[in-house]
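*Asks:* okay, structure incoming, though there's no sequence with it:
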């Protein structure tokens, strides 16, 4: 019986949990609002969601980030390419919403948006530019 239990625990220890949620943060190194989001909001998300949320930071000045940004925008409903396109921070809770812009001090507003989205509630977005994913569309593929 002990051997069976030991094999079971070894099996479980080898299993890796995949995150349930993916948050993509497109930022610019020179953007103070991006820096604030990364320094204030990301630690709060990590504390709240732990290994259930994978947070991917992408420097918008890198070519691979631009490709991912374009792919994300293609998956969003009613996304409009205009003067605000390419604005950072561009924050994407994959499968739920994308937020264009974030102002320092809006950490609680953003955390509430994440909680509402994950609970399936309507978002309180104020005057923010928010886009939602087309039904069945998501940026993160596989796990």
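*Replies:* The structure has been received and is ready for your questions. The model shown is predicted, which means the values in this text are computed figures rather than measured ones. Residues are numbered from 1 along each chain as shown.
*Asks:* going forward, measure contacts between C-alpha atoms and count neighbours the same way
*Replies:* Will do.
*Asks:* could I get the full set of helices for the chain?
*Replies:* Ranges of helices in the chain, per DSSP state H, are 2-14, 32-36, 42-49, 63-74, 107-118.
*Asks:* of those, flag the one that's most buried.
*Replies:* For the helices of the chain, the largest average neighbour count (mean count of other Cα atoms under 10 Å) is found in helix 32-36, namely a mean of 18.
*Asks:* alongside the first one, take a look at this:
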């Protein structure tokens, strides 16, 4: 019986594994571009990565979100954050890159960028406003 319980616990602990990737989306409720990203990109990423990617949506108008935004910015190379406001959408694949802004209709470009980063490949050359994490720095 003791062996059975040990095996059961091992199996159950494997069901609740931590995600491998974290995607933060800083947005504003009144931002139609942000809403477009949330509506068109996030569902595709959820389908593609399932439980291996945790997607965290953070309203930039909330204090906790602004604090997380500032922390993320401090981990990026060559990114300046003045502390008063944030540019949205701000899309962050933790440990890989952050992108300021998004153009409606570039859903596939963003998905390709995220897939490329995870695969260890260069990002598509036509993606702009990208900032990379400092070596060894991540939010988690």
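*Replies:* That came through, no problem. Every value quoted in this text rests on a predicted model; they were computed, and no experiment measured them.
*Asks:* picking up where we left off before, now distance to residue 56 of the first structure too, for the helices of the first structure, in JSON lines please.
*Replies:* Converted to JSON lines, the helices of the first structure look like this (distance: least, Cα to Cα, whole Å):
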{"stretch": "helix 2-14", "distance to residue 56 of the first structure": "24"}
{"stretch": "helix 32-36", "distance to residue 56 of the first structure": "13"}
{"stretch": "helix 42-49", "distance to residue 56 of the first structure": "10"}
{"stretch": "helix 63-74", "distance to residue 56 of the first structure": "11"}
{"stretch": "helix 107-118", "distance to residue 56 of the first structure": "16"}
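*Asks:* tell me the buried residues in stretch 10-27 of the first structure?
*Replies:* 21-27 (16 or more other Cα atoms under 10 Å).
*Asks:* other residues contacting that stretch?
*Replies:* Residues outside stretch 10-27 of the first structure that contact it (Cα atoms under 8 Å, 6 or more residues apart in numbering) are 34, 51-60, 65, 69, 88-94, 140, 143.
*Asks:* same thing but at 6 Å, please
*Replies:* Residues from elsewhere that reach stretch 10-27 of the first structure (Cα atoms under 6 Å, 6 or more residues apart in numbering): 34, 51-60, 88-94.
*Asks:* give me the buried entries from the residues you listed.
*Replies:* The neighbour-count criterion (16+ other Cα under 10 Å) marks 34, 53-55, 58-60, 88-94 among the contacts of stretch 10-27 of the first structure as buried.
*Asks:* closest to residue 102 of the first structure among these?
*Replies:* Taking Cα to Cα as the measure, residue 102 of the first structure lies nearest residue 89 of these, at 6.2 Å.
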